[in-house]
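In: sequence-free structure coming up:
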């Protein structure tokens, strides 16, 4: 295979020219500093290109979609041009020059850097671009980002490279490399320095003056050409830096350690002007330098496979994958308005490191087994799991997509699920008697699949959250034949983000403050990775029966638990040593806290249940064993389940968004109805009960001013005393997208409020304010109506506050009685709850006295806990002239005093 070099003139006027290839691989944007851009169809070179007028003096160009590109300029402008409709949009404007830009999150965000000592992140997916800025300590030289691991590299003019995680909306610095790339400052002057560079170049190549295309651009000088940006491997797990020693250094993102150093065999090595991994498998690195020498390496073997020298002064390069082929082309742009294409340069092969890893594990046929053939998580959920063996398996897997909505079979006719549509009945019945309907036998089906707390489906993207909690989150990104995994944390001062290449397709995960446990539901492989490099990773295989799947895993610093669809619960210590095996009802999800384990079961015959037990070193103690769990499963009926999402239900048939323990060790569950339940008095089977402590739909309704909003959702992380840590999700999908918004907090609120009553009270209050003439300007103009959070009437709020203080006191008292103080401030918190309890009751007591309802007031007084609160109730009764009530409360005080003696 001999590469073919094609030199094509795009701009006759010459000048600095930059290129960018769209993600479809067939659209090449070529932009020139003179203020013109042309859009070429690489698969149809005979077609005339689209021509657009753009801003002059460009510094970078990137195709963010298949129909638009982002362009930055020395003047500080950021434009977005749509070459389908010819429209342009000014995204941002800065006072100082912009040096570079890069795209993040699959083109949803563009990152801008320059001389302003700040990074700007501009969101592109909305109608109006939103800009966020991050201060930096040095001028930005160049930028690059990998969409696989969401890591942004920022090269500064002082030779420092910093790496930021973009998994959340606020970039977080994760690493820094110094003394590798060249320190380089741009030169914006147009005087003798630029002229000297041109003259020097002419002297050096005097023998080829007639052939060489001269560059007369005053911007042309070495300082404005040197490349300092990191080049990213397509998996995001490696990056390459152009070093100040004129070689290429390849690093691993896992520990930011140097893995390869690539050197050239050129006679006069010089600084690089661009550096890129091939975009297919990342097997090759291409570079160009100040001497216009192109070098292509097989970087895994540190071998040069192609080199060439050009007369043109080169600016940047991009790889292009030939359609229906593994062959790679390379496209180069120049300072003279030409574009050079090198066709059939190399044929891409899978990364050698990856192949070696697969062979080393002895699991090269991991996803080829006929019983556990490879498929996405969504496909896996759609494969009916016929556990009773009444149906024979066909040679090929059959997907009953028409049966996805009704994943639970009402086999006993109890009516706990919505009726099936008539046209779906035939797919779930076996006709044993053609004459009688009574001969129809129903086979119960349920699609057991991996469910981790906070896990999300892929949806329409190539990435998803494997798990999410108050500690952090784990992201899996699908590549061609393997995944890349990123473990991120909210507390960056305590933990450091890390990445690794996932060759086994882990689809289930558990994250704690010591390490991360991964599992592959179909093969039974589990893998534990401590956050600290001082401890070793370990991998085990769990025996699975035919059709059995791992459905959930948990990891605490004390124990590791694995639950399966057949009800096997396997327990290991933190080093992978087996401790116990137990059989129970099929397990669908699980959470753990130290030695305590909270499991949720589902059986088509027994419904949803839960177990709660403790696996201490001395004994195994069950607090609750397969008791009914009062959660609502997805119904698919808009009248019952307004927030029903078929994609999420297909991924997670139980609709359980997360289960976890509160910081005081109480089990919590956040289900399909978006209500947070907490288990009270769980140490006693006869006293335990599930208490709803937060209806997130109601809280969203209040925050939106009393409007029913379907585009704001609450995604739970964990419960801290009286506050739910969560992610507020905006958009159609109920699960969080990328980048992850910053965590929010919602105070727990016992569901006692009625929407219609709140709206009526608000309306009456506004009417009264109108009559008294005390409306503010916004209320008079109607502005802000429905936009501000609703104010709850005092009497309604007092009732909720009373119940909340009572519930929280019960939970905390139970913890103190059994576990003692965990954090040292529980007694103080309990004292404050008692005060809140009595204050809210006194407000209700005052309302009852105002209504002259003595009996109601007395019943409220009997709930007061402190003597001073009873004394206050007597004074309120005296003001209301309810003397009989005063005597009864006084009698109550005396009776309590005698009991205390």
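Out: The structure has been received and is ready for your questions. Because the structure is predicted, anything quoted here is derived from the model rather than measured. Numbers count the residues shown, from 1 in each chain.

In: can we go C-alpha only for contacts and neighbour counts from here?
Out: OK.

In: At which residues are the strands of the stretch 651-800 of the chain located?
Out: In the stretch 651-800 of the chain, the segments counted as strands under DSSP state E, counting those that start in this stretch are 658-661, 667-670, 675-680, 689-695, 712-720, 723-730, 744-747.

In: I'd like those written out as TSV, with distance to residue 594 and mean neighbour count added.
Out: As requested, the strands of the stretch 651-800 of the chain are arranged in TSV below (distance: least, CA to CA, whole Å; neighbours: other CA atoms under 10 Å):
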stretch	distance to residue 594	mean neighbour count
strand 658-661	10	25
strand 667-670	12	26
strand 675-680	17	22
strand 689-695	21	19
strand 712-720	16	24
strand 723-730	20	20
strand 744-747	25	16
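
In: Need the residues that contact stretch 806-818.
Out: Outside stretch 806-818, the residues that touch it by CA atoms under 8 Å, 6 or more residues apart in numbering are 664, 666, 680, 681, 722, 821, 826, 830, 833, 834, 837.

In: How about the fourth one, nearest residue that isn't a chain neighbour?
Out: Okay, so that is residue 681. Spatial nearest neighbour of residue 681, chain neighbours left out: residue 688 (4.5 Å); criterion: CA to CA, 6 or more residues apart in numbering.

In: Second structure for comparison follows:
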């Protein structure tokens, strides 16, 4: 005779929703409820549970390892508590909306948090700075569940879909969206849509809208066996036994059922429950099933499996209930399933068949990933008629059917024709589609990226900030298909192109981060027939260039301020800083057949034009890659040859000139081809060039986003590490000299020439410092002259630059004096470059000459100083 089953009921918490979990070793059972404490029960003990105080109220989920447990609550807090000292260890993460579920990876290193936010956060339990964000779902998330390996996470969304993520890489990747199984539920509903990973790891199950439990194989996403539960109400909780041989289900009809997983037969039904069970879990090793309900009660049901079936729990790990095991191959006549249940026979022109076994996991995952290169043949021209255009990884038509931009157009019998090569329009900081993702904006404030969804009717846009204490990340569904964006500390700007199929015009959308009134998002449509070529956002204005060559300027609250047609066309791009707007367009055709780029700089507030249709300096064959303003408000460009240039004297009409501030080809890391890399420009700030390093043949940053690197300005003067005639690298060295400056050791002619090169190399850092400081001083002086009231810090920065220039000139003077008397004329020329207006530098220069015994030079400097004091121009 079987032992009588015993149900141990305890009032664990105040009446209300209550949840529980076992530690992996089964020694502890932990519960949380609506009150501000949790209970820790010892398995097999009748002692009173240990109470942990100071827990958040209205807890909604709990998970545990052998050393700690984690609870999530409706106030958005997810906390970690020690099982050893029963104290709060850490607040792992906070969400702005209620937490609905938490799940822990098998190794205890990661916890996934589902909340009413659209984003699922996966946080490292040892280092809360390590966070992964899952963003593909369109609505809030009700449940999350790790598989046995911890490398995959199932997300049950309130939209009725399961989003399956791979977490094996630094950037999470959604590998499948499973529709048609779970029911669309509100996030606070008692009914469950939680995914139940089978212990053998090859399948998962979930409650269906028909109140069954459907099993699906993970390798080929095929529906397998189903448990016809017969519940008369929605399923509220379910769990596999530790070895996968049994399944327990319960619903709001107050029934609890045990099922044989292999046969899907009912073993036992308990129909005497008093309240709806919200959570149930098996003991890891014993014949115990524990559950909690919505009345604050805990039930520890020992010997729950009847004696005649208890042997099922003693079996080793059991296989998932398949119709046929995917590892054994698919029957020859079985059609390949798709996400929504349609077969490959039903949609013959939808997807090209892949080589190899159609059942392999790599093939299935390849189909699921929008970024698969093989998706270029998504539409199959299977009859050879040529009607199917090439399709890119984003699922859209490529430009392969168009003539290339280079070369002449092909005509039949009308002789040769000339087609100028225009510079294509681009949005600074954006990247092209790669797979189903692209960056819309990358700068020092943050970055905006978009993901195209399978339906093609909408995208999902994510805005992330580097300083999350100052701004909060946000995420939204994008039905307008925004293709351009700008981001700064004031707000975020988006634009989309006209939709001819729906007869909707192009649109811009501005979302401020904060206002002292209610947030005032606004949208405005452009006239029909105009598409947007580029947008820019400053702290004062919004700038839009269009396909009709109109420049449109709006205030931050949507008031149109300027509309005019650009002289340089077609328009290429634009940038803005405070009141200054920079626009670039195609100009006259050069002898090489390419259009010269022309730029215009203006102050839209005062309606003053600084530079009108001046030339953008690019080397032959190079293209413009980016244009932006520095944090000081000076224009910069970056071209395809890897050179960063700034515009000097840009506030004076006709005086502007492009000055190279950095040639990335001359960076020491790039010299000699030691590493193959390029640089994606991001910004100029703090006197440095900020960029993302791209390895190999990569042209654009991709996911996961590379870290920002910075390089100081180095105006190109000479190539480093030049070989001398003697075959040695040109490195600094020093020879002993006597008092007269003659070298003590004899040198060959080649060595003498090498010595000159070495001396020049020694002076290079000083010359570099001189020209860089002079450029920066000129730039800053122009900026301060345009400001009504410069700050003391700005004036001091300019003074420091000018003092630094004179200090560098003194060092160069010392080197020339050390080199010998024959360098006297160059030494005197150095003195003439000094900027000190009060004459102190002349006095110091004369002392340097005296120190090295250059009496003639000292006399020349004294004469120069006297002429300066008398106001006489130096004729020498």
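Out: Received the coordinates, thanks. Since the model is a prediction, treat every value here as computed from it, not as a measurement.

In: returning to what we had before: and the residue nearest to residue 681 of structure 1, how many neighbours?
Out: Using other CA atoms under 10 Å, residue 688 of structure 1 is surrounded by 14 other residues.

In: Could I get the contacting residues of it?
Out: Residue 688 of structure 1 neighbours (CA under 8 Å, 6+ apart): 679, 680, 681, 682.

In: So which of the residues you listed is the closest to residue 732 of structure 1?
Out: Residue 732 of structure 1 lies nearest to residue 679 out of these, by CA to CA, at 31.2 Å.

In: Please identify the residue in structure 2 that aligns with the closest one.
Out: Matched by TM-score structural alignment, residue 679 of structure 1 corresponds to residue 647 in structure 2.

In: need the contact list for the residue nearest to that match when sequence neighbours are not counted.
Out: Sequence neighbours aside, residue 658 is the residue nearest to residue 647 of structure 2 in space, at 4.7 Å (criterion: CA to CA, 6+ apart). By CA under 8 Å, 6+ apart, the contact list for residue 658 of structure 2 reads 616, 617, 645, 646, 647, 648.

In: same question, residue 88 of structure 2
Out: 79, 80, 81, 82.

In: ok but the first one is inside a helix, no?
Out: What it means is residue 79 of structure 2. No: under DSSP: H, G, I helix; E, B strand; the rest coil, residue 79 of structure 2 falls outside any helix and is assigned strand.

In: Please identify the residue in structure 1 that aligns with it.
Out: Using TM-score structural alignment, residue 79 of structure 2 lacks an equivalent in structure 1.

In: could you dump the contacts of stretch 806-818 of structure 1 to JSON lines with distance to residue 177 of structure 1?
Out: Formatted as JSON lines, the contacts of stretch 806-818 of structure 1 follow (distance: CA to CA, whole Å):
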{"residue": "664", "distance to residue 177 of structure 1": "41"}
{"residue": "666", "distance to residue 177 of structure 1": "44"}
{"residue": "680", "distance to residue 177 of structure 1": "51"}
{"residue": "681", "distance to residue 177 of structure 1": "53"}
{"residue": "722", "distance to residue 177 of structure 1": "42"}
{"residue": "821", "distance to residue 177 of structure 1": "45"}
{"residue": "826", "distance to residue 177 of structure 1": "45"}
{"residue": "830", "distance to residue 177 of structure 1": "50"}
{"residue": "833", "distance to residue 177 of structure 1": "51"}
{"residue": "834", "distance to residue 177 of structure 1": "54"}
{"residue": "837", "distance to residue 177 of structure 1": "56"}
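
In: re earlier: wait, what's in contact with the match of residue 679 of structure 1?
Out: By CA under 8 Å, 6+ apart, the contact set of residue 647 of structure 2 is 634, 635, 636, 656, 657, 658, 659.
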